[in-house]
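Visitor: Could you look at this predicted model? Sequence included:
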Amino acid sequence: MAALGPGIWSAVIALGVSWFPGTARIMRGAVLRVREELYIGAARTIGLGHPGILVRHVLPNSLTPVIVAASADFGYAILAGASLSFIGLGARAPAVEWGLMAADSRVDFLDHWWTALFPGLSIFVTVLALNLVGDGLRDILDPKQGRRE
């Protein structure tokens, strides 16, 4: 943020750059795990080329951990974006952003406490909902979890 300056797009770029290595590491680990599976060896044996193996087998079976991690990271990104706006490095005054609303309500907090409560509750509910969606996605997409029907 110091190099890019304050602003919403600077915050988006800074958060994207800072979270990319973790997501890339998760994807790499998933691909390395999948490429050692027996069905990849069977696909090679029947003559399927590298692009076919990648598209048909490796990518679909590697995306699950990335999708689950991305849903959790999306909640953290909302918190980080709101925090940056709260301290003045994110969105600017004409924009409508929860962190900016909470920062603007500091002046009248003792007289109008609800002006800080509702942006905070909105952030809380949104991040909680995204974490629950991520947990549900993990339960649905995890192939190793035993399903009882």
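Guide: Now that the structure is in, tell me what you want to look at. Numbering: from 1, shown residues only.
Visitor: only C-alpha atoms for contact and neighbour calcs from this point on.
Guide: Fine.
Visitor: As a check, name the ranges of all helices in the protein.
Guide: Using DSSP state H, the helices of the chain run over residues 8-34, 38-45, 50-53, 59-86, 98-104, 114-141.
Visitor: for the third one, packing partners?
Guide: For helix 50-53, the helices and strands in contact under the criterion 3 or more CA pairs under 8 Å, 6 or more residues apart in numbering; DSSP states H and E are helix 38-45.
Visitor: Report the buried residues of the helix it packs on.
Guide: For helix 38-45, burial by neighbour count (16 or more other CA atoms under 10 Å) applies to 40, 43.
Visitor: Next up, a structure to set beside the first:
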Amino acid sequence: MVDRRPVDIMPNILAPVIVYASLLIPVVIVVVATLSYLGLGLAPPTADWGGMISDAQNYYTTAWWFMFFLGVALLLTTLAFNLFGDGVRDAFDPRSDRLFE
């Protein structure tokens, strides 16, 4: 019987766990924003992107930039975390031949 201690397994599992966690952050941000936009998220005194975008709909005809810049901030944040996660994956696996993936 092979003795597999956590000390032997952790170095091999650490990189995929870090990559998976960094790629899940934007998913969680978008899910929380979506739930808040629908009114199922955080309580109203707490500021979050979904609630702010939902409130900005009331002013869309007079102040379109409220909704626009909130949406752009949400998009750029999720894009930044996705690119960070992809960079971390490339850093932990430099031998992969992922040229256009």
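Guide: Okay, I see it. Nothing here was measured: the structure is a model prediction, and the numbers come from that model.
Visitor: that older thread, any chance of the helices of the first structure in JSON lines, plus distance to residue 92 of the first structure?
Guide: Listed next are these as JSON lines, based on distance: least, CA to CA, whole Å:
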{"stretch": "helix 8-34", "distance to residue 92 of the first structure": "7"}
{"stretch": "helix 38-45", "distance to residue 92 of the first structure": "51"}
{"stretch": "helix 50-53", "distance to residue 92 of the first structure": "46"}
{"stretch": "helix 59-86", "distance to residue 92 of the first structure": "8"}
{"stretch": "helix 98-104", "distance to residue 92 of the first structure": "8"}
{"stretch": "helix 114-141", "distance to residue 92 of the first structure": "16"}
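Visitor: distance of residue 49 of the second structure from residue 34 of the second structure?
Guide: When CA to CA, to the nearest Å is the yardstick, residue 49 of the second structure and residue 34 of the second structure sit 9 Å from each other.
Visitor: what's the closest non-adjacent residue to the residue nearest to the spatial centre of the second structure?
Guide: Closest residue to the average C-alpha location of the second structure: residue 26 at 0.9 Å, with CA atoms, centre = their mean. What sits nearest to residue 26 of the second structure in space, not counting adjacent residues and going by CA to CA, 6 or more residues apart in numbering, is residue 78, at 4.7 Å.
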